[in-house]
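# What follows is a predicted structure for the sequence shown.
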Amino acid sequence: MSRRFDAIIVGAGQAGPSLAGRLTAAGMSVALIERKLIGGTCVNTGCMPTKALVASAYAAHLARRGRDFGVETGPVAIDMKRIRERADTVSANARTNNEKWLRGMERLTLIMGHARFTGPDRMEVNGEEISAPSIFLNVGGRANVPDFPGVNDVDYLTNVSILQLDTLPEHLVVVGGSYIGLEFAQMYRRFGAKVTIVEKGPRLVSREDEDVSEAIREIMEAEGITVRTGAECISFAPHADGIEVGVDCNSGSPTEIGSHALLAVGRRPNTDDLGLDAAGVAVDARGYIGVNDTLETNVPGIWAMGDCNGRGAFTHTAYNDYEIIAANLLDGADRKLSDRILGYALYIDPPLGRVGLSEGEARRSGRPLLISKRPMTRVGRAIEKSETKGFMKILADAETRKILGTAILGTGGDEAIHGILDMMNADVDYGVLQWAVPIHPTVSELIPTVLGDLKPVD
């Protein structure tokens, strides 16, 4: 005899608890199942601890630059144990607050355990079968570990295990030159480690435009980070000094010897041990759960939210998945995934704020384009802070006069990008923002100026 609920939510990451709150407030009985830590990736191994580490790294970097601002600080010492404790505290506090909220929620049953489907409307957890007419999957993802030669012969790090370090690596080799890899590379360089980035592709962050990639490489190299691109045959082997990483690049040494190696080569969904076959839920070749425009799977009554559906690998997209589902089920709305305008950020220093199409994507669309670009050396706020690396670039449709996409690589770029994101969601002529009166001195105040310089592309 199974225990019956109105809804089952699997996973207490970003989307799950919020959906539980809406469903229980609507009078439904809900089972929320979590097999490990309340809060999911963001709270425990993603955004919160890593951005706490980024903040510590920035403090160290700024302290070393004290003389640039007329401040004498003396030698800068790094206490990795204290740095780790601070990040752990940030995560623990958020996790505890989430758990208290959930345990006090009326009509919610919080179950700690691993859930697997036994049918399209039922699951087994801790030896008990539970069932519900509506099931919501919010199971997240984990670090991808490719089958590199020798990878199982060495003690590599992932984005999770590196958070446990409380000593400074002598030489950290980061395999993967995208978002996770770049953030850890810069922070550990600022903590004092020697750092090498190994990237299989021809440039860093290959999803971005070449000018963005090149500017990011310059930022990394200016801080003493070695960047090895074009690493076609990555391999691993034990070495007396740690780990030998074979890179087989077009130039330079064929290997890098590191005391530690971090694998930052993408993510994979936590869907391989859910018993999806028993429910008939379809996945793609990479294991992501297929969903339609309203997040429902191919099985009626089963939805997938967050990283596991492959429709966004960010905390804010997971939360928006919850918003879409809740609005449609409880508010009579007709919200769709296809209405979402994706914005995101890369949290190196200076950060990259991005929304919409890249220049390459816009050019390939064949539409008539306008483009404007301004270096941060011409942004007063950046000059005042002596943080002038990067640039701002805006793309617009020449016929509709709608903004298509923007990149702001520079101080405050992760915040300033929201002015563009809001205008794109409002779906209005860019002239509306061009004639706004922004606050001085800010990074955002230059956006109307950049819009005023929009010119047809070659």
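Nice, I can see it. What you see is a predicted model; the values in this text were computed from it and never measured.
# all contacts plus neighbour counts: C-alpha atoms, from now on.
Will do.
# Helices of this structure, start to end?
In the chain, the segments counted as helices under DSSP state H are 15-25, 40-44, 47-64, 80-103, 179-191, 210-222, 276-279, 315-330, 359-364, 380-384, 413-426, 431-434, 447-452.
# Tell me the buried residues in the longest one?
With burial defined by 16 or more other CA atoms under 10 Å, the residues of helix 80-103 counted as buried are 83-84, 86-88, 90-92, 94-95, 98-99, 102.
# Which stretches in the stretch 251-400 of the chain count as strands?
255-258, 260-263, 267-269, 302-304, 343-346, 352-356, 369-375, 391-397 (DSSP state E, counting those that start in this stretch).
# Show me the one of those that comes nearest Gly70.
Comparing these by their distance to Gly70 (CA to CA), the top pick is strand 369-375, with 25.5 Å.
# Can you name every helix or strand that the closest one contacts?
Contacts defined by 3 or more CA pairs under 8 Å, 6 or more residues apart in numbering; DSSP states H and E place strand 369-375 against strand 391-397, helix 447-452, strand 455-456.
# if we can go back for a sec, quickly compare the strands of the stretch 251-400 of the chain and say which is most buried.
Ranked by average neighbour count under the criterion mean count of other CA atoms under 10 Å, the strands of the stretch 251-400 of the chain are headed by strand 302-304 at a mean of 26.
# neighbouring contacts of it?
120, 134-138, 289, 291, 295-297 (CA atoms under 8 Å, 6 or more residues apart in numbering).
# got another, please set it beside the one above:
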Amino acid sequence: MQKFDAIVIGSGQGGNPLAKKLEEKGWKTAIIEQRYAGGTCINDGCTPTKAMIACAKVAHTVFHSKDWGVHSHGFMVDLPFIVARKNNIVTEFRGGTIKGLQSNNVSIFMGTAVFTGHKTIKVTGHKGEENILTADHIFINTGATPFIPPIPGLADVPYLTSTTLLDEVTIPKELIILGGSYIALEMGQLYQRLGSHVTVIESASQLVSKEDADVAAVIKKMLESENMQIHTGTQVTHISRNGKKISVDITTGEDKDTITGTHILIATGRTPQTAALQLQQTNVLTDEKGFIQVNDKLETSEPGIYALGDVKGGPAFTHISYNDHLIIYKNLFENANTGIKDRQVPYCMFTDPQLGRIGITEKEARKEGIPFKIACLSMDKVARAIETGQTRGFMKALVHEHTNKILGAAVIGTEGGEIMSILQMAMLGGITATQIREMVFAHPLYAESLNNLFMTLEKPAP
């Protein structure tokens, strides 16, 4: 048995920096990784998808270049090159992760971690070798994996996930996507632009169901303008394979139909990777979906064991996982007494144009009884957007009726995430809508449109 001061299970965007900082503080630290260093973000999520989305945007721009007075004479999409480019970037990032851990003298164990006691872990390597580790402090950062819904017939069909689709080197001719949230829409637009005919099937009444209805409607219109087929309020009742085709039986209200395609992508959410850990050997509690339950300081029900990142549920974003490690570290070494309850949760959906989001939505404000006003500006009223020919989308901000402080914002537009980040900092600093309306921004940035956004403030919402 090897004794450590700390063990980190999973080398994601929370586990890696935490392991390095613990080692720097003099704690003998081990990190266990079952698959690839870097976690979902580097290997299956942010890095590979955004690398490929960049290629798809180029294809889309070339295809529509005549809109800018530039006439191209045909082009081809080289998907093997795009995938290889993506893989090179992923490999570079993954290598940097390993190098960073090694340079900080963190002990790295590649294999599957299983609890054999409250603070004891058996690691089984890829060749069957076993190591028994123990530590007073254990940090679980095992993340999540695509959720596969129990749809009749699905198990008999060669379906794809957001992980496996990225390695396809042949463009799917007809791609059916189950799910209508962030991953589904990013992947759908990506492959539509590369040459697929994409159909999205969402069971909820709107796309991105957590967003306001007007935001979802703009996104739906935006994707349909690129010839994506969108079905909302639609249930999948059965899936089957007929030769080289996949058939999906659907029901929308009283209407029934069958959609066929060459490929099917399952993007119906993610499930925590906790089953293999055998947490029943500890006092760590999970909810009914398997997510580890934590308190405001990311402590589990077992003293000395923490959970960070997607495995604990809540906002499943890389930057949240990274912030989790900061909270744990500051509480352990700086007596910071910080928690996750009141932190900001910004996020961006990397469709083109982007959706940048911060703070509460209109429906959340109404539910909580918060008095607010709405500022709204279409991107076709933004000078920079008109000049660049990127006028799809709109900006929407909620402003407190009495304090004039910003409560939340949704920005659909080119560099929507960057514009959102300005509003995020304004919210953190208590800057009011009036101050932003009168602020001097360099002309003609997209940011300058914030002046005009807050000139549109409506009367208090009824």
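Received, thanks. This one's a predicted model, so the numbers in the text were calculated from it and none came from an experiment.
# thinking again about what came up before, rebuild the helices of the first structure as TSV, extending it with distance to Tyr156 of the first structure.
Output for the helices of the first structure, formatted as TSV (distance: least, CA to CA, whole Å):
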stretch	distance to Tyr156 of the first structure
helix 15-25	31
helix 40-44	20
helix 47-64	18
helix 80-103	19
helix 179-191	14
helix 210-222	22
helix 276-279	30
helix 315-330	26
helix 359-364	35
helix 380-384	38
helix 413-426	31
helix 431-434	48
helix 447-452	43
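# So for Ile243 of the first structure, which of those sits nearest?
helix 179-191 (16.8 Å).
# how many degrees apart are that closest one and helix 210-222 in direction?
Relative orientation of helix 179-191 of the first structure and helix 210-222, computed by axes from the mean of the first three to the mean of the last three CA atoms, to 10 degrees: 30 degrees.
# what's the mean deviation for helix 179-191 of the first structure versus the second structure?
Following superposition, helix 179-191 of the first structure is found to deviate from the second structure by 0.7 Å on average (mean CA distance after the TM-score superposition for the first structure).
# and that helix, which stretch of the second structure?
Aligning helix 179-191 of the first structure against the second structure (TM-score structural alignment) gives residues 182-194.
# gap between that stretch and the chain center?
13 Å (CA atoms, centre = their mean, to the nearest Å).
# How about residues contacting it?
Everything outside stretch 182-194 of the second structure that qualifies as a contact, by CA under 8 Å, 6+ apart, is 49, 52-53, 56-57, 59-60, 77, 162, 171-172, 177-178, 197-200, 208, 223, 226, 228, 267-268, 349-351.
# which of the residues you listed are buried?
Going by neighbour count (16+ other CA under 10 Å), these have 49, 52-53, 56-57, 59-60, 162, 171-172, 177-178, 197-200, 208, 223, 228, 267-268, 349-351 buried.
# any idea which of the contacts of strand 302-304 of the first structure has the most stuff around it?
Asn138 (30 neighbours; other CA atoms under 10 Å).
# which residues touch the equivalent of Val212 of the first structure over in the second structure?
Applying TM-score structural alignment, one finds that Val212 of the first structure aligns to Val215 in the second structure. Contact partners of Val215 of the second structure, counting by CA under 8 Å, 6+ apart, are 410, 412.
# residues in the first structure aligned with stretch 306-316 of the second structure?
Under TM-score structural alignment, the match for stretch 306-316 of the second structure is residues 303-313.
# Compute the first-to-last residue distance for the matching stretch.
End-to-end distance for stretch 303-313 of the first structure, by CA to CA, to the nearest Å: 17 Å.
# Please compute how far that stretch lies from its chain's middle.
13 Å.
# go on, stretch 390-407 of the second structure?
Distance of stretch 390-407 of the second structure from the chain centroid (CA atoms, centre = their mean) equals 23 Å.
# for stretch 103-114 of the first structure, same thing?
27 Å.
# Touching that stretch from outside, list them.
Contacts for stretch 103-114 of the first structure (CA under 8 Å, 6+ apart): 20-21, 24, 27-36, 102, 125-126.
# filter the residues you listed to the buried ones?
Buried among the contacts of stretch 103-114 of the first structure by 16+ other CA under 10 Å: 20-21, 24, 28-34, 102, 125.
# In JSON lines, list those residues along with distance to Ser235 of the first structure.
Formatted as JSON lines, those follow (distance: CA to CA, whole Å):
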{"residue": "Ala20", "distance to Ser235 of the first structure": "44"}
{"residue": "Gly21", "distance to Ser235 of the first structure": "47"}
{"residue": "Thr24", "distance to Ser235 of the first structure": "50"}
{"residue": "Met28", "distance to Ser235 of the first structure": "52"}
{"residue": "Ser29", "distance to Ser235 of the first structure": "51"}
{"residue": "Val30", "distance to Ser235 of the first structure": "47"}
{"residue": "Ala31", "distance to Ser235 of the first structure": "44"}
{"residue": "Leu32", "distance to Ser235 of the first structure": "41"}
{"residue": "Ile33", "distance to Ser235 of the first structure": "38"}
{"residue": "Glu34", "distance to Ser235 of the first structure": "35"}
{"residue": "Leu102", "distance to Ser235 of the first structure": "45"}
{"residue": "Val125", "distance to Ser235 of the first structure": "39"}
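# The spatially most central residue of the first structure: what's it in contact with?
The residue lying closest to the centre of the first structure (CA atoms, centre = their mean) is Phe314, at 4.7 Å. Taking CA under 8 Å, 6+ apart, we find Phe314 of the first structure in contact with 306-307, 344.
# change it to 7 Å
By CA atoms under 7 Å, 6 or more residues apart in numbering, no residues touch Phe314 of the first structure.
# what's the distance between it and Gly343 of the first structure?
For Phe314 of the first structure relative to Gly343 of the first structure (CA to CA), the value is 10 Å.
# Leu108 of the first structure now?
Distance from Leu108 of the first structure to Gly343 of the first structure, by CA to CA: 33 Å.
# The contacts of stretch 103-114 of the first structure: which two are farthest apart?
The widest separation within these (CA to CA) is 27.1 Å, between Gly27 and Lys36.
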